[in-house]
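K.L.:
just a sequence and a predicted model for now, questions to come.
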Amino acid sequence: MCRLIIARGRFEATAILDAALSMSTGVTALDDVPTRVHPNGWGAVWRTDDGALAAHRDHRAFVDSRESAGLEDLRTDMLAVHVRHATLPEKTGLRFAHPLERLDDFGPWYFMHNGFLPTVYQRLGLSASAFDSAEYFDYLLPHGQWELDVESTLRRLREIPPGGTSGNALLLNPRRAYVVHWTIPEAPYQDYFTLRRLRLPEADIIASEPVPALAAAEHWEALPPATIIDLPFTTGHERSIRRAA
């Protein structure tokens, strides 16, 4: 299980990093949750001055390695952070740290996942699961695809065999970010897997938990189930929000 946050617009990177730290150490955790602390590595993706994406990964706990990343003075209009709690103890180390990365013809895709989907490998025709998040990345975004089709993606999510919890994810390329908000309807701890959105005058923030240091809880809007949000970087405005029927 993991925690995610993405900010787009005008914001202080340190505030977003502080929010990720609060989520990783359980400061902002809800009362009834399966996991409060997320110490098994972390990663970040951000936009550079020339519109490219840069990334950082670390196998250590965020609280122990944040300063060594050199992101405190980062100036960017998009920053996403992932802090991880490994569902399976053997799936730890830098190999399993997010963001996962894929290089397609037009450029890179970065991927961050919160949840556990141990059956998604079956949809890829594999004999067993090696790393559910990597398999989910391949399933959610077939190779060579440079945009995420909302309706077909929601259909594919519903076709994942029973088992597991959530498919909440961030997919980022140099043109846009997609926020996938989807949890298996029968999974426990639905509130734990509900993403929240904070709309500020100059920034748009989506996170796994309300972060009081950014705004009081009543200002965080819970995303509806089965929602995919498309956040293009070119216009600075959200292009569309689509939901399942």
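P.N.:
Right, received. Where do you want to start?

K.L.:
CA only for contacts and neighbour counts going forward, please
P.N.:
Noted.

K.L.:
let me see the contact set for Arg3.
P.N.:
20, 23-24, 38, 82-84, 114, 207-209 (C-alpha atoms under 8 Å, 6 or more residues apart in numbering).

K.L.:
for Ser166, same thing?
P.N.:
By C-alpha under 8 Å, 6+ apart, the residues touching Ser166 are 114-117, 182-184, 187, 193.

K.L.:
any chance of those residues in TSV with distance to Thr153 and neighbour count as columns?
P.N.:
Shown next, in TSV, are the contacts of Ser166 (distance: C-alpha to C-alpha, whole Å; neighbours: other C-alpha atoms under 10 Å):
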residue	distance to Thr153	neighbour count
Asn114	17	24
Gly115	17	23
Phe116	18	23
Leu117	16	23
Trp182	11	25
Thr183	13	24
Ile184	14	22
Ala187	19	13
Phe193	19	26
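
K.L.:
please compare the first structure with the one that follows:
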Amino acid sequence: MCRLILASGTFDAARIVDAAVEMSCGVTADHDNATTVHAHGWGAVWRDLGTGALHAHRDTRPAVDTAPASPAAFARTDFLALHVRNATLPENRGLSFTHPLQRPFDDWYFMHNGYLPTVHQLLGMDASVFDSAEYFDYLLPPGTEALDTESVLHALRAIPPGGKSGNAIAVHPDRAHLVHWSPPDTATPKFFAMQRLTLPGLDVVASEVVPSLAPAHRWRPLAPDTVLTYPFRSERTSSCPRPGTASSTTSTTPRAPHPTAPVS
């Protein structure tokens, strides 16, 4: 299983990276799952504050060893999402399985926390190969430009029983989405809960309360069955929403490397 964190607005990227590292080491663990350390690699996607371009970084080493000195920690950005990983299956380790996932034919990046071994059935596959990639294809089929709460929840509730959670972050040049959903019978609901910190000009959502970012009383549980949308302002216009709000604009950005490319 994994841990997720997303920040949108005005913030120091290094502090968000440090928060992800704390979650990866189990420093902030307060939940109902035996897994507290997430050392099977990590990844990040962020939006350049000056150009609006999306950048991704993936590393198969533990976040505590490499994230604080990575490009993500020094990014000038108004949007940053990180994923620290504990692979559910040993065979699904390595760079090609490290989030954010990206397909060669579109501009989406995808991060998943959970295990959905039955979603392949809805894709017409005989067996699951990598559940997170299959979930990516199911939730964001080719041609998808945005997600909306009603269609997402309808799709999630159609997944055959046997999964643990569909918590995810999906990032596109125009916008990012955070999906908070687990089936009602998930065995560890506290582990898959998500927490939200809202400060002036800043919105943070994380898999755990991170006291180094703000005292525990400033955080609030994110309601289940929630889809948050973070529109990115266009770099070509001057009239656009302030970062950290949730509506809809457009922006064009270059692609980042496919996940099988060398670690940056």
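P.N.:
Here it is on my side, so go on. What you are looking at is a predicted structure, and each value in this text was computed from that prediction instead of being measured.

K.L.:
superposed, what's their TM-score?
P.N.:
Comparison of the two superposed chains (TM-score structural alignment, normalised by the length of structure 1) gives a TM-score of 0.94, and 238 aligned residues with a C-alpha RMSD of 1.3 Å.

K.L.:
okay, the contacts of Arg3 of structure 1 in CSV with distance to Thr235 of structure 1 next?
P.N.:
Putting these into CSV (distance: C-alpha to C-alpha, whole Å) gives the following:
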residue, distance to Thr235 of structure 1
Ala20, 26
Met23, 30
Ser24, 32
His38, 34
His82, 25
Val83, 29
Arg84, 31
Asn114, 28
Ala207, 22
Ser208, 25
Glu209, 27
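
K.L.:
out of those residues, which comes closest to Asp49 of structure 1?
P.N.:
When the contacts of Arg3 of structure 1 are ranked by distance to Asp49 of structure 1 (C-alpha to C-alpha), His82 comes first, at 21.8 Å.

K.L.:
grab the nearest non-local neighbour of the closest one.
P.N.:
Ranked by C-alpha to C-alpha, 6 or more residues apart in numbering and with sequence neighbours excluded, the top spatial neighbour of His82 of structure 1 is Leu4, at 4.8 Å.

K.L.:
host element of the one you found?
P.N.:
Using DSSP states H and E, Leu4 of structure 1 sits in strand 2-9.

K.L.:
ditto for Asp78 of structure 2
P.N.:
Per DSSP H and E: strand 77-85 holds Asp78 of structure 2.

K.L.:
if you count contacts, what does that strand end up packed against?
P.N.:
Secondary structure elements in contact with strand 77-85 of structure 2, counted by 3 or more C-alpha pairs under 8 Å, 6 or more residues apart in numbering; DSSP states H and E, are strand 2-9, helix 13-25, strand 42-48.

K.L.:
mean offset of the strand holding Leu4 of structure 1 relative to structure 2 (after superposition)
P.N.:
Once fitted to structure 2, strand 2-9 of structure 1 is off its aligned match by 0.4 Å on average (mean C-alpha distance after the TM-score superposition for structure 1).

K.L.:
look up the closest residue to Trp46 of structure 2, ignoring the ones flanking it.
P.N.:
For Trp46 of structure 2, the spatially nearest residue (C-alpha to C-alpha, 6+ apart) is Leu80, at 4.3 Å.

K.L.:
for that neighbour, give me its contacts.
P.N.:
Counting by C-alpha under 8 Å, 6+ apart, Leu80 of structure 2 touches 6-8, 13, 16, 44-47.

K.L.:
can you redo the residues you listed as TSV with distance to Arg61 of structure 2?
P.N.:
Below are those laid out as TSV (distance: C-alpha to C-alpha, whole Å):
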residue	distance to Arg61 of structure 2
Leu6	21
Ala7	23
Ser8	26
Ala13	20
Ile16	18
Ala44	13
Val45	17
Trp46	20
Arg47	23
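
K.L.:
list just the nearest of these to Gly162 of structure 2.
P.N.:
The nearest member of these to Gly162 of structure 2, counting by C-alpha to C-alpha, is Leu6 at 27.1 Å.

K.L.:
any idea how far Phe74 of structure 2 is from the closest residue to the closest one other than its chain neighbours?
P.N.:
Leaving aside its sequence neighbours, Leu6 of structure 2 sits nearest to Ala81 (C-alpha to C-alpha, 6+ apart; 4.2 Å). According to C-alpha to C-alpha, to the nearest Å, Ala81 of structure 2 stands 14 Å off from Phe74 of structure 2.

K.L.:
and the residue nearest to Pro117 of structure 2 when sequence neighbours are not counted, how many neighbours does it have?
P.N.:
Take Pro117 of structure 2 and drop its neighbours on the chain: the residue closest to it by C-alpha to C-alpha, 6+ apart is Asp131, 5.4 Å away. Neighbourhood size, Asp131 of structure 2 [other C-alpha atoms under 10 Å]: 21.

K.L.:
ditto for Leu147 of structure 2
P.N.:
With other C-alpha under 10 Å as criterion, Leu147 of structure 2 counts 19.

K.L.:
please give me every residue in contact with it.
P.N.:
Going by C-alpha under 8 Å, 6+ apart, Leu147 of structure 2 touches His177.

K.L.:
state the helix or strand in which it lies.
P.N.:
Using DSSP H and E, Leu147 of structure 2 falls outside every helix and strand.

K.L.:
how about the one 4 residues further on?
P.N.:
Per DSSP H and E, Ser151 of structure 2 falls inside helix 149-157.

K.L.:
so which elements touch that helix?
P.N.:
For helix 149-157 of structure 2, the packing partners by 3+ C-alpha pairs under 8 Å, 6+ apart come out as strand 226-231.

K.L.:
can you list the neighbours in contact with the strand it packs on?
P.N.:
By C-alpha under 8 Å, 6+ apart, strand 226-231 of structure 2 touches 8, 148-149, 152, 174-181, 241, 243-250.
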